[in-house]
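> Take this sequence and fold it.
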Amino acid sequence: MRRGFGSVRSKAALGATLVVALALVAAGIAVLAVLRGNLTDQADLQAEADARGVASQIATGEPFKKLESEDHHPMQVVDDDKRVRAVSDHLEAVSGTGSKSVKAHPSPTTSGDDGHSGDGDGDDDDSDDDDGGGGGGWGNGPGRAKVSDDVDMSGGTATVHGRTGDYRFAAVEARTPAGEKVTVYVGAPLAAEQDTVSTVRGAMLIGLPLLLVVVAGVTWLVTRRSLRPVEGIRREMAAITASEDLGRRVPEPQARDEVARLARTTNETLAALQASVERQRRFVADASHELRSPIASLRTQLEVGAAHPELLDVEGAVEDTVRLQNLAADLLLLARLDAGERPADTRVDLAGLASGEVARRSASVRGRVAVRAGELAPGEVLGSRGQLGRVLGNLVDNACRHAESEAVLSVRAEGRWLVLAVADDGAGVPAPERERIFERFVRLDDARSRDDGGAGLGLAIARDVAARHGGTLTVGASPRGGACFELRLERAGPPR
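Model prediction:
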């Protein structure tokens, strides 16, 4: 396994770190926003409470020069003409309020600092200033002294005792007992909010990298431990490739996870590959063995004929040549089947195929076995007529080789299947050997001659062709006492 940045462990650690980093950054931004909002709301409430307290003092007739907020926050009182009527002590500069001035100006309509109008009762402005008992956002109160229920919040700065800071200002309107309307501005400092947010932000900036390092390290270790069996599988596969020993197997972890399933699947693949290679080797060895006999016989006859023409066995030479030709054709067909060649989609009449085979073999085989037709149900299948004819021919050859007197061909319908049966009256096939006879180069009667028994490829070819056509080929007992081979194929649908 590669140890560099391109390894699975590095990619997993990097991916997990990036995901966690994005999640933490988003969560941190949200936390800071919520924290800042909550602290700002607290400052707003504090400023509003102080502003209403000052407004209540004005409504009760407190002189402007004696006004002060309860918490000694920056305070400014501004009338409708933007004149500053009162400011808190030690306020040196302000912004975000009704006026930037921090110097109080006396009222032109007052005779002193008591905040009362010069005419005492001020009844001449009743029609304009009376709100009819608290309308327009003004609270109820005796006479004209009122405090508005509305409050406006704004941000600004203030300099107190030479120190400038950010404030949240609450603006509340009030009326003096003389009917004069002013706006009270009181600010609550944001220093605590800013300090808290800065502290939390600093903690996040310190903790986030540490947490990401922990996440990356844990992910690296967990991934390393999880992929350790994969590295073992890779090493073993590399060793198998180098040694070409398909009998070796990769280690299977005890855990029942994806890696364990991968190991089991790899071993199954190796087992199938080993079986395939061994089967191929046996096939090559058996084919070489089968080819050696007719070639040696043919060579001997030709050498004898060359030395003594009168002793040349022409018929034997021709028979050996035919055997070689048939064996080569069988081997070529098996190679094509092993390569995955798919049959054609021709419509084949099984009953007609069986009738043609019976007609071709109307004469007895070697003078002792007769081939006849039984019940032939009509029906068609899709496939290669040549390959299906080859299967039928191999089955009939096998039946004639082992039958006592006759071989019977029949076709019957079973639902959506057509079954082509070839039965004989011979000795039959023992039950333990009914699957083995379909292996390549297998002969149950090892004592018989090759001339009588063939190469042992006919039934193997027949089963492979049946499988390529989506069907099956099985053997059982015949009602006549011998063997009954059944080729089962799916019936073709109606033609378009």
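
> Please make it C-alpha for all contacts and neighbour counts, starting now.
OK.

> Need the three-state assignment for residue 344.
Taking DSSP: H, G, I helix; E, B strand; the rest coil as the rule, one finds residue 344 in the coil state.

> and for comparison, fold this next one:
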Amino acid sequence: MRSVRARAALGATVVVAPALAGAGLAVLLVLRANLTDQAGLQAEVAAREVAGQLALGVPDDELRTGDEEEHPVQVTDEDGRVVAVSKDLEAISGTGSERVTPVARSSAGPGRHGGEDGDDDDDERGPGGAGPPRGEVSTGDPDFTNGAATVDGDSAAYRFASVEATDPAGVTLTVHAGAPLAAEQRAVGSVRGAMLAGLPVVLLVVAGVTWLVTRRALRPVEGIRREMAAITASEDLSRRVPEPGSHDEIARLARTTNETLTALEASVERQRRFVADASHELRSPIASLRTQLEVGAAHPQLLDVPGAVADTVRLQALAADLLLLARLDAGERPGGAVLNLGALVREEVAQRTGDRIPVTVSVPGGGGGFEVAGSRAQLARVIGNLLDNAERHARAAVTVAVRAEGGGVAVEVADDGDGVPAAERERIFERFVRLDDARSRDEGGAGLGLAIARDVAVRHGGRLTVADAGERGARFALWLPDAR
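Next comes the predicted model:
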């Protein structure tokens, strides 16, 4: 089943069906319990009424049992013998005895025997001679059972209540009175039938509503899919998918898709510019080197060897920069070696013997305590690029300061040149970007040094920014997290 709408409709139906079935079963059980309790209450009332008559000494054959069809009655003694039944009772079950033919019981018993001296009247009086003796009816909760009875040829299910009573002779009798369960069965059957008939209808409604709602909700997705297919076919990354006016997940998906297309378009455009700029930067030294070699081949005495070497060095440096950028773009992770950034700064400055302007280094405490984790070669490249940039623009001073800052190590490289305009402080970190004054210098680089420096800093979990150095000049601040 490939359609999301179909799967959603089927899933909703599968979830709702057992829920409705469980709810319906619970309703049926509660309804049956309530109706059964009502029948039990009616049976208890009928049983206590007969038990009260037995407690008053009414003879077994004179018991009033009410409506025999509504409340069949069976009375048993302590031995389980049937001593009385309601009229027209032909069969019974569920009361402990299935006999419906009563047996005669002796009227003799405690308090019912005549005395030898003719004290019958005294014996028949209650305590203190106040009246005839009486039995009692049990006040405890009756026992309930389900059974069946046949009265005058009609068989039905009954709820029986069993109540104990003691007659005036002290004999304990048990009255079993029933109440019909026909009303309970009819009500439960009607409700069950209605539920069975309505369940398929409800499930069809749930499936249909889920289908329609899902179809409407997913309609923008189909528009997004068609537009993405068109973008893929046309390779036009300037196109965007339609964004619905809702504020749901589909709208967020469309916005995220457009943001992804924007980032992809910018990435492709950067790649195109990168290739174009790299070709431009490579073309000049290659053309110069070819010209010198062609002149040298025709006129060896005119060969400019130092110039050829300089162009070759420039090509080599540019190729190394391009290779490093390619590795950074490929996601190359820096190493995990721990190194002292203060010592690294001192070493890089000490190796720069041909700088136009001497570099002043400030590393407090002899350079200890400035440990960071990463690639020594890449971080040395960052320091060297920052120093090259400062040497290119400085007038008379270049300073480097190392200090602990914000849970990491900060390195500041400052010069006293013309500084960087505020509007250009982010642009100078783009690849092949050089300000006009830098392009006017013959010794100007290809515009990759600062881009490489920032990329390496970010890869190491740090940052590289530029700001004013006071009255004049620029200050580049490199921050790297402490190795700990």
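
> And the aligned residue in the second structure for residue 279 of the first structure, how far from residue 465 of the second structure?
By TM-score structural alignment, residue 279 of the first structure lines up with residue 270 in the second structure. Distance of residue 270 of the second structure to residue 465 of the second structure, computed by Cα to Cα, to the nearest Å: 21 Å.

> go on, residue 350 of the second structure?
In terms of Cα to Cα, residue 350 of the second structure sits 24 Å off from residue 465 of the second structure.

> Compare these two and say which is more crowded by neighbours.
Taking other Cα atoms under 10 Å, residue 350 of the second structure and residue 465 do not tie; residue 465 has more neighbours (14 against 11).

> In which helix or strand does the more buried one reside?
Per DSSP states H and E, residue 465 of the second structure falls inside strand 463-468.

> Could you tell me where that strand falls in the first structure?
Under the criterion TM-score structural alignment, strand 463-468 of the second structure matches residues 472-477.

> Check the mean deviation of the matching stretch from the second structure.
Here the mean offset of stretch 472-477 of the first structure against the second structure after fitting is 2.8 Å, by mean Cα distance after the TM-score superposition for the first structure.

> Quick check: buried residues in that stretch?
472, 473, 475, 476, 477 (16 or more other Cα atoms under 10 Å).

> now stretch 72-80 of the second structure
For stretch 72-80 of the second structure, by 16+ other Cα under 10 Å, it's 72, 73, 74, 75, 76, 77.

> The longest strand along the second structure - contacts with which helices or strands?
The single longest strand within the second structure, with elements called by DSSP state E, is strand 154-166. Strand 154-166 of the second structure sits against helix 4-55, strand 136-137, strand 143-151, strand 172-180, helix 182-234, with contacts defined as 3 or more Cα pairs under 8 Å, 6 or more residues apart in numbering; DSSP states H and E.

> Report the angle between it and strand 143-151.
Angle of strand 154-166 of the second structure versus strand 143-151, following axes from the mean of the first three to the mean of the last three Cα atoms, to 10 degrees, is 130 degrees.

> got the angle between strand 154-166 of the second structure and helix 4-55?
50 degrees.

> who touches strand 154-166 of the second structure?
36, 39-40, 43-44, 47-48, 51-52, 54-55, 94-95, 135-138, 142-150, 172-182 (Cα atoms under 8 Å, 6 or more residues apart in numbering).

> Kindly recompute the last result at 7 Å.
39-40, 43-44, 47-48, 51, 54-55, 135-138, 142-150, 172-182 (Cα atoms under 7 Å, 6 or more residues apart in numbering).

> tell me the angle it makes with helix 182-234.
Using the same axes, to 10 degrees: strand 154-166 of the second structure against helix 182-234 is 120 degrees.

> follow-up on the earlier one: counting by contacts, list what the strand or helix carrying the match of residue 279 of the first structure packs against.
In this assignment (DSSP H and E), residue 270 of the second structure forms part of helix 249-298. Here helix 249-298 of the second structure touches helix 305-329, going by 3 or more Cα pairs under 7 Å, 6 or more residues apart in numbering; DSSP states H and E.

> The helix it packs on maps to which residues in the first structure?
Counting by TM-score structural alignment, helix 305-329 of the second structure sits on residues 314-338 of the first structure.

> quick one on the thing from earlier: can you give me how far the match of strand 463-468 of the second structure is from the chain middle?
44 Å (Cα atoms, centre = their mean, to the nearest Å).

> next one: stretch 438-458 of the second structure
47 Å.

> what comes into contact with that stretch?
281, 321, 325, 378, 382, 385, 429-434, 463-464.

> That one: which residues count as buried?
438, 445-457.

> just stretch 335-355 of the first structure next, same as before
337, 343, 347, 348, 349, 350, 351, 352, 353, 354, 355.

> Would you tell me which of the helices and strands packed on strand 154-166 of the second structure gets closest to residue 110 of the second structure?
Of all these, strand 172-180 sits nearest to residue 110 of the second structure, with 11.8 Å by Cα to Cα.

> Can you tell me what residue 156 of the first structure aligns to in the second structure?
In the second structure, residue 156 of the first structure lands on residue 147 (TM-score structural alignment).

> residue contacts, the residue lying closest to its match once chain neighbours are set aside?
Leaving aside its chain neighbours, residue 147 of the second structure sits nearest to residue 94 (4.2 Å; criterion: Cα to Cα, 6 or more residues apart in numbering). Contacts were defined as Cα under 7 Å, 6+ apart; by that measure residue 94 of the second structure touches 145, 146, 147, 148.

> So what's the residue count around the first one?
Applying the criterion other Cα under 10 Å, we find 17 residues in the vicinity of residue 145 of the second structure.

> I'd like to know how far the closest residue in space to it that isn't next to it in sequence sits from residue 332 of the second structure.
Leaving aside its chain neighbours, residue 145 of the second structure sits nearest to residue 160 (5.2 Å; criterion: Cα to Cα, 6+ apart). For residue 160 of the second structure, the distance to residue 332 of the second structure under the criterion Cα to Cα works out to 86 Å.
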